[in-house]
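Novice: can you look at this prediction? I've put the sequence above it.
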Amino acid sequence: MEVLNFRSDTQTLPTEEMLDAIRYAQLGDDVYGEDPTVARLEALAAEKMGMEAALLVASGTMGNLVSLMTHASGPGEALLVDPSSHIFRNEGGGLASIAGYFPIPISSRHGKLDPDEVAASVYEPDIHYPTPHLLCLENSHNRSGGRVTPLDLHKKLCSTARQHGLAIHLDGARIFNAAVAAGVGVSEYAAEVDSIQFCLSKGLSCPVGSMIAGSAEFIEKARFHRKRIGGGMRQAGVIAAAGIVALETMIDRLRDDHANARLLAEGLNTIPGLNVPMDAVETNIINVDHTGTGLSTQAVISKLNEVGVIVSPRAPTAIRMVTCRHTGEPEVTEALARIKQALQ
């Protein structure tokens, strides 16, 4: 029985074109700035974002951490962050333990922050409180089910942050998904922020790697912090080669993943005990409420494992399913049949 993996889009394997590019990549020592393939990827990433420069890092978590370290002027500064964001929940507490930030949580609604709450969370200078210096955003928003912050709201959030003297970092691990769903250029989101991180290894199908983009000065400082935490890589062109192919060929096809997520959600809603609000399906991630089955999340996962469908836990009454280029319409159709069988 073929295993159908809907756990995450991190499962994506490199395309044949990527493998060929890796095989024939020109290489050099990137710690010394001598890898021409890395240089080409960084220039391409900066161009895509409409920013001055970019930097290759090993992972999205590293990209976010390096960005926060670069923004910080010393330990104990505060940042505004959604407590359901990846930076806050899923990155080992690095924002505090390594970057030295005190987090001030601002809860989102469906993955979207409120500009008024951002403004209200910026304390007046007072010796009793840490002063916020940075606003962290996430788009698309993982835990909310891949929800997208529209460009107009993004601009309002960033404008509010600027009015209160805050720098802005965007965790754009899936920013290309967000931009495709919103029907705008990714550079329109990037234009409003000081730094952005995006992943190559999710829907874009690279085996590894993420990018940071920002001003030339910011990226030069980020390069130092990347080295400080052990992120300098030697012949990193073997990573960068796949990234170039991804940015040149894999962005537009993300809309296929979004369409397949909607197809999956529609089918799940026909299975007794499962519920997916269709207005919440904006990109390639869906949160599936299974309250009606009377089963725990782990019990649902176990039953689906038995029929070869892999998913991940989201909440005590919800699982997460993610589409990617390996889970197209045939795989969605087969998964729905198996899930119905497992839960009947």
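Specialist: In hand now; what should we look at?
Novice: all contacts plus neighbour counts: C-alpha atoms, from now on.
Specialist: Will do.
Novice: gap between Gly214 and Val276?
Specialist: Computed with Cα to Cα, to the nearest Å, the distance linking Gly214 and Val276 is 37 Å.
Novice: higher neighbour count, those two?
Specialist: Each of Gly214 and Val276 has its neighbours counted (other Cα atoms under 10 Å); Gly214 has more, 26 against 20.
Novice: that one and Ala45, how far apart?
Specialist: With distances taken as Cα to Cα, Gly214 is found 10 Å from Ala45.
Novice: identify the contacts common to the two.
Specialist: Common contacts of Gly214 and Ala45, defined by Cα atoms under 8 Å, 6 or more residues apart in numbering, comprise Ala53, Ala54.
Novice: let me see the contact set for Arg23.
Specialist: Contacts of Arg23 were listed using Cα under 8 Å, 6+ apart, and they are Val238.
Novice: take this one as well and set it beside the first:
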Amino acid sequence: MLINLISDTVTKPTPGMLQAMMTAEVGDDVFKNDPTVNKLEEMMAGLFGMEAALFFPSGTMANQTAIKIHTQPGEQLICDKYAHVYNYEGGGASFNSGVSCRLVDGHRGMMTAGQVKEVINPPDFYHSPLTSLVCIENTTNKGGGACWDLEELRSIGKVCDEHHLKYHLDGARLWNALIAKNESTLDYGALFHTISVCLSKGLGCPVGSVLLGDKELIGKALRVRKVLGGGMRQAGYLAAAGIYALENNRERLAEDHRKAKEINFLLNGLPYIKKVEPTETNIVIFEIDEKQMTTADFMDKLNKNGIQIIGMGQNKLRIVTHMDYTDEMHGTFMDILPNL
């Protein structure tokens, strides 16, 4: 039995999702004539109480498009030092938009309104880049699936309003945060200028993210998506998976969170574990005590037992639970860990 805990992106479509995909009504989405894509975009906009939505091949492209429509070359965005838009999007902010990132040293990928306010460059000081955008990631990947406090997000939003800054949410795993904290999509839709949400992580779709905003911003995003090569033709087959996921796979994220917390609890009691980050959702980040067992030996033992996880750098390892990680796999993994 292969147990893949590298990421929640490794999931395969369920039979129900495949059936929805196979029976989807499709058209040419580049001409906005795919009825299933249009339905998904309308559904997403309605969920968040926002005017419009646009289907993208990937979350990275959705984030990079948001940065592009909110900034001009030479300007600067503010994000936490752990942010996905800075660490894991290939330098796209500088390559695609010509902007720099002002990094904030937050806690587990989360910064405060005060920290944001401190690093805004004076708009009349032309020696420094003009600050134009604040980017948030919820949940935080490098922060171990941590969930932001909604009131802190609102406070940062007020800072953005006061300083005439745009406010973007990288919500790749927002669905996890909503379940973990019992929050509403409408709360987030009322707060941000743009939101990207991923369908191919916890919700189990094979491909796809959606960018949300007002009609004017999404109109601009459509042009940027074209420039980036993100226009797809009969994309309704993929959008159908997204519709199915929204209707069937959101509540079950609690199961992933439960399993991740059980793994966290077990790791905390093992002698060869140096540190385990708090676990709120489906990501467990931890470090090996090199005096007890080397990280290389630990990874080798897992591989020999058919278990795959991933390194995050700086001696940190990551486990991500997901819908294809079954109860049987969970029991096996929990039996193997104490006996490595």
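Specialist: Everything's here; your move. The structure presented is a predicted model; accordingly, all values stated were derived computationally and were not measured.
Novice: the counterpart of Val116 of the second structure in the first structure: what secondary structure?
Specialist: Val116 of the second structure maps onto Val118 in the first structure, with residues paired by TM-score structural alignment. The three-state assignment at Val118 of the first structure reads helix, by DSSP: H, G, I helix; E, B strand; the rest coil.
Novice: touching, Val118 of the first structure and Thr160? I think so.
Specialist: Yes. With contacts defined as Cα atoms under 8 Å, Val118 of the first structure counts as touching Thr160 at a distance of 7.3 Å.
Novice: what segments of the stretch 201-344 of the first structure are helices?
Specialist: In the stretch 201-344 of the first structure, the helices defined using DSSP state H, counting those that start in this stretch lie at 216-228, 237-249, 254-268, 297-306, 329-343.
Novice: got it, and the stretch 1-150 of the first structure?
Specialist: The residue ranges that make up the helices of the stretch 1-150 of the first structure, judged by DSSP H, counting those that start in this stretch, are 16-23, 36-49, 60-71, 86-89, 94-97, 115-120.
Novice: what are the contacting residues of stretch 113-121 of the first structure?
Specialist: For stretch 113-121 of the first structure, the surrounding residues in contact (Cα under 8 Å, 6+ apart) are Leu80, Asp82, Ile104, Ile106, Ser107, Ser108, Lys156, Leu157, Thr160, Ala161, His164.
Novice: quick one on the thing from earlier: would you mind finding the most buried of the helices of the stretch 201-344 of the first structure?
Specialist: Here the criterion is mean neighbour count by mean count of other Cα atoms under 10 Å, and of those the winner is helix 237-249, at a mean of 24.
Novice: want to throw the helices of the stretch 201-344 of the first structure into JSON lines with distance to Gly28 of the first structure?
Specialist: Formatted as JSON lines, the entries for these read as follows, by distance: least, Cα to Cα, whole Å:
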{"stretch": "helix 216-228", "distance to Gly28 of the first structure": "17"}
{"stretch": "helix 237-249", "distance to Gly28 of the first structure": "7"}
{"stretch": "helix 254-268", "distance to Gly28 of the first structure": "32"}
{"stretch": "helix 297-306", "distance to Gly28 of the first structure": "44"}
{"stretch": "helix 329-343", "distance to Gly28 of the first structure": "41"}
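Novice: residue contacts, the nearest residue to Val276 of the second structure once chain neighbours are set aside?
Specialist: Nearest residue to Val276 of the second structure, sequence neighbours excluded (Cα to Cα, 6 or more residues apart in numbering): Phe286, at 4.2 Å. Phe286 of the second structure sits next to Ile273, Lys274, Lys275, Val276, Glu277, Lys316, Leu317, Arg318 when contact means Cα under 8 Å, 6+ apart.
Novice: how close does Phe286 of the second structure get to Asn315 of the second structure?
Specialist: The spacing between Phe286 of the second structure and Asn315 of the second structure, counted by Cα to Cα, is 9 Å.
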